[in-house]
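In: coordinates only, no sequence provided:
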């Protein structure tokens, strides 16, 4: 538990430094490409790759903010050493973020596959030519709720282990759950653009990586879901597929050069510390060599330097 708490504190400090850094490193080119992804259906998938500390998280925050300004439904999935998400966990996270209403059929099948005591609900459509319709007239119902009377139940039992009494191969189960989810996603995106973010993709398992590109993202790339966009951020590159690459926006975040760091120090030090141009250039050259231009490390080093100056 202590390690988790410390990682949260580290994340808060890092995000605070990155917010200061984004005032200088605006990533205008990357944001322009993201806006192109949103505005056209030519590049439905965007992949941002970079080493750790290159500013992926700050770029993600800007892209999420852009979605909020446009009032677009969005969902974020992030892998970590604590949250190792498999295929079902990814689908559940996306559903919970986007809203369960469009994914009732997926939820029903997920419960059926994972809950030994679960009984699938039947969806009944009744067309009336004339007359009155009475539902459950005179019925005595116990151990149920109004949400179970008509339609498909929307609750999720949150079981994660596959039922032992069902002889359903894992591949078939993944295929059927993914199919149900994509049907719900198609319904949700029929009248509005939906944006999905996948962060720290290098931490997903090989099996999840193969499923994500082979099963989940393929309909988005192929145009079967024309109003869905996906953005993947991490150190893991996409599959080596020429056809896939032609329909994908690629971004490789570049390190800051000494001139960039010099300008950042000048901006951050304004009103805080008096630093000569010569000292600033020497410091920028040193930080460039020490940090290899990683924005997050540059921001941390500059903050430490300014604190040491104010303490003297």
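Out: Thanks, I have it. Owing to the predicted nature of the structure, the values given are computational and were not obtained by experimental measurement. Residues are numbered from 1 along each chain as shown.
In: CA only for contacts and neighbour counts going forward, please
Out: Noted.
In: buried ones in stretch 29-40?
Out: Residues of stretch 29-40 classed as buried by neighbour count (16 or more other CA atoms under 10 Å): 30, 31, 33, 34, 37, 38.
In: now find how far off-centre it is within its chain.
Out: Taking CA atoms, centre = their mean, to the nearest Å, one finds the center of stretch 29-40 at 17 Å from the center of the full chain.
In: name the residues that touch that stretch?
Out: For stretch 29-40, the surrounding residues in contact (CA atoms under 8 Å, 6 or more residues apart in numbering) are 43, 44, 45, 46, 62, 63, 229, 249, 251.
In: which ones among the buried residues of stretch 29-40 map onto helices?
Out: When DSSP state H is applied, these are split such that 30, 31, 33, 34, 37, 38 fall in helices.
In: ok, back up a step: Serialize the contacts of stretch 29-40 to CSV and add fields for neighbour count and secondary structure.
Out: Below are those laid out as CSV (neighbours: other CA atoms under 10 Å; DSSP: H, G, I helix; E, B strand; the rest coil):
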residue, neighbour count, secondary structure
43, 23, coil
44, 27, coil
45, 26, strand
46, 20, strand
62, 17, helix
63, 19, helix
229, 23, strand
249, 19, strand
251, 16, strand
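In: which ones are touching the nearest residue in space to residue 85 that is not next to it in sequence?
Out: Here the nearest residue to residue 85 in space, its sequence neighbours aside, is residue 79; by CA to CA, 6 or more residues apart in numbering that works out to 6.4 Å. Contact criterion CA under 8 Å, 6+ apart gives 85, 199, 200, 201, 203, 204 as the residues in contact with residue 79.
In: against that first model, consider the following:
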């Protein structure tokens, strides 16, 4: 595993995540909101690295794989198809002679996609999805360990996936899946004031970091860093605390300083 690098001024977010992952927090939903370059993906990477080994961690990126079937298959494949007996039974029932769900990971993804998105009428599709999600939640609830599921780049999710996440997944995490915590990060996120699950979520807006000490602490963990505090302060203020821009300028300055 790569060396853990300091995150400038994101300690509180990490502490909150660890409590949530371990079931030691009242909320089980975390919504991380921020503009491009605010460090959302870096924060999720740190969550993954710091997540206790006793907690299963499933990362999902909505960019490129943004359907309900993709989300379901990602969780099932990551956690192990053998642990989703009820769900796999439903998939096999709906596929009927199609792709073998138990054959391999690719076959599992194809089978789930066929079960949900086959060329059938809308009412039947909705019925199948309802049956599959009920079986999916039932299998998740039976896990004997804590689970964390994260969704990054949420603004890239399809409308159908967003609707399902906000109406079904987050409701289940809040009311039914007491062993599951979920983190959603993006430039656009679900409404934290949702009347169904809003009381069970923490809204984390990521803003520019202008604290000089935070950036000095960050630099102390970078290799070959010998930048004086005044130089770090000038870069942080010059970039208006934008994490991605500050990090890039610090990297350039460190190379120039040590050359």
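Out: Sure thing, it's come through. All values reported here derive from a predicted model rather than from experimental measurement.
In: which other helices and strands does the one helix or strand residue 12 of structure 1 maps to contact?
Out: Element membership of residue 12 of structure 1 [criterion: DSSP states H and E] is helix 2-22. Packing contacts for helix 2-22 of structure 1, counted by 3 or more CA pairs under 8 Å, 6 or more residues apart in numbering; DSSP states H and E, involve helix 56-69, helix 295-311.
In: closest to residue 245 of structure 1 out of those?
Out: When those are ranked by proximity to residue 245 of structure 1, the top entry is helix 56-69, at 20.5 Å, counting by CA to CA.
In: circling back to that earlier point, what is the orientation angle of the helix holding residue 12 of structure 1 with helix 295-311?
Out: Going by axes from the mean of the first three to the mean of the last three CA atoms, to 10 degrees, helix 2-22 of structure 1 is angled at 80 degrees with respect to helix 295-311.
In: what residues sit buried inside helix 2-22 of structure 1?
Out: Buried residues in helix 2-22 of structure 1 (16+ other CA under 10 Å): 14, 15, 17, 18, 19, 21, 22.
In: quick one, longest helix in structure 2?
Out: Secondary structure of structure 2 per DSSP H: the longest helix is helix 122-141.
In: how far is the helix holding residue 12 of structure 1 from where the chain is centred?
Out: Distance of helix 2-22 of structure 1 from its chain centroid, counting by CA atoms, centre = their mean, is 18 Å.
In: contacts for that helix, please.
Out: With CA under 8 Å, 6+ apart as the contact definition, helix 2-22 of structure 1 has outside contacts at 55, 57, 58, 82, 264, 295, 296, 299, 300.
In: what's near enough to touch the alignment partner in structure 2 of residue 91 of structure 1?
Out: Residue pairing (TM-score structural alignment): residue 91 of structure 1 is matched to residue 72 of structure 2. Contacts for residue 72 of structure 2 were tallied using CA under 8 Å, 6+ apart; they are 112, 136.
In: for the counterpart of residue 12 of structure 2 in structure 1, give its distance to residue 35 of structure 1.
Out: Using TM-score structural alignment, the equivalent of residue 12 of structure 2 in structure 1 is residue 29. As judged by CA to CA, to the nearest Å, residue 29 of structure 1 and residue 35 of structure 1 stand 10 Å apart.
In: all helices for the stretch 101-250 of structure 2, in order.
Out: Remark: helices of the stretch 101-250 of structure 2, listed N- to C-terminal, are 105-117, 122-141, 159-164, 170-175, 212-219, 229-238, 243-258; assignment by DSSP state H, counting those that start in this stretch.
In: out of those, nearest to residue 90 of structure 2?
Out: Relative to residue 90 of structure 2, the nearest member of the helices of the stretch 101-250 of structure 2 by CA to CA is helix 122-141, separated by 6.3 Å.
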